[in-house]
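> one predicted model, sequence on top.
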Amino acid sequence: MDPITAAALAALAGGLGGEAGRHAWQGLTTLVQRPFGRADAEATQGDGTPQVSSGEREVAALEGDPADPMRAQALATALGARAALDEEFRRLLDGWWQRAQASPSGGDVHNSISGGTQNGPVLQGRDFSSLTFDMTRTTASSDRD
């Protein structure tokens, strides 16, 4: 599994990546809410606190302050520790991370039209599909010569 960096977690928590980033972050929060797959990972210390964090507190903390590198590092550490103890979690976390890395990271669109008068439809935006333009000329064919 590729390591999940604190910087990447902070970027996702901060909303970078637009809708894809928000979707990836939601996937992570859902993942850490899953119960541990191994009983020894759920064991508690003498005072009742878990030996290994599920990551839920760290996710909430980073979501509250995505610019705090210590919170991002705490989440990365919690995810790594839980993955080391829980094989199913490691497999699911690896799948989540692969999808998160493959998602488009930007939603910015920068359109520019230059070169004088445009003789036709101009469409500005991003990620268009299945578009058809009827480009029938209304002037005489002699104008083309």
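All right, it came through fine.
> C-alpha only now, for contacts and for neighbours.
Fine.
> for the spatially most central residue of the chain, which residues are in contact?
The chain has residue 21 as the residue nearest its centroid, 2.8 Å off, counting by Cα atoms, centre = their mean. Contacts for residue 21 (Cα atoms under 8 Å, 6 or more residues apart in numbering) come out as 12, 15, 100, 103, 105.
> among those residues, which ones are buried?
The neighbour-count test (16 or more other Cα atoms under 10 Å) marks 12, 15, 100, 105 as buried among those.
> and here's the other structure:
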Amino acid sequence: MDPITAAALTSLAGSLGGEAGRNAWQGLAALVRRPFRRAAGEESGETGGISSGELELAALRDDPDNTAHAQALATALGVRAALDAEFGTLLEQWWRGAAQATAAGNVNNTVNGTQNGPVIQGRDFSHMTFHFGQK
């Protein structure tokens, strides 16, 4: 798995106003709240000083431009994934999905040449009707 970078987490936290960003953030929050498992199948409330990532997640949510908070969350996720194989697998699945979902939200529109009518730029239009009169 590619490491989850502080820059990616900062970008994600900053995109919480959009549907994809909110969904990705909620998925990460649910994952972080899962019980910590040290050995196969064993839940442990005792983490030996290892962060679950909940405090770091909340700090970044509250201050999404703070790179120190993002780095702390990236570190907490990496350590937890290294110690909890199930969490590591689920984190990797979340990361792939979040990267695809947030990338899919980008729109790049280009208009070239002479246009014979209005140009509308955007993404995912639905239920639209255009009526053009005769000249």
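It's in. None of these values were measured; they are calculated from a predicted model.
> which one of the contacts of residue 21 of the first structure is nearest to residue 118 of the first structure?
Nearest to residue 118 of the first structure among the contacts of residue 21 of the first structure: residue 105, at 31.8 Å, using Cα to Cα.
> next, work out how far apart that closest one and residue 36 of the first structure are.
30 Å (Cα to Cα, to the nearest Å).
> for residue 21 of the first structure, same thing?
Taking Cα to Cα, one finds residue 21 of the first structure at 25 Å from residue 36 of the first structure.
> can you tell me what sits against the helix or strand residue 98 of the second structure falls within?
Per DSSP states H and E: residue 98 of the second structure is located in helix 85-103. With contacts defined as Cα under 8 Å, 6+ apart, helix 85-103 of the second structure is touched by 1, 4, 12, 20-21, 24, 27-28, 31, 36-37, 80-82.
> quick check: the farthest pair among those residues?
20 and 37 (28.8 Å).
> ok but residue 19 of the first structure is inside a helix, no?
Yes: Residue 19 of the first structure: assigned to a helix according to DSSP: H, G, I helix; E, B strand; the rest coil.
> report how many residues lie close to it.
15 (other Cα atoms under 10 Å).
> check residue 14 of the second structure too.
Residues near residue 14 of the second structure, counting by other Cα under 10 Å: 17.
> contact partners for it?
64-65.
> cool, and the one 10 residues further on?
Applying Cα under 8 Å, 6+ apart, we find residue 24 of the second structure in contact with 12, 94, 97-98, 101-102.
> switch the cut-off to 10 Å
Applying Cα atoms under 10 Å, 6 or more residues apart in numbering, we find residue 24 of the second structure in contact with 12-13, 15-16, 94-95, 97-99, 101-102.
> report the secondary structure state of it.
helix.
> how far away is it from residue 126 of the second structure?
From residue 24 of the second structure to residue 126 of the second structure the distance is 24 Å (Cα to Cα).
> with residue 2 of the second structure instead?
36 Å.
> could you do residue 69 of the second structure as well?
Counting by Cα to Cα - residue 69 of the second structure and residue 126 of the second structure are separated by 39 Å.
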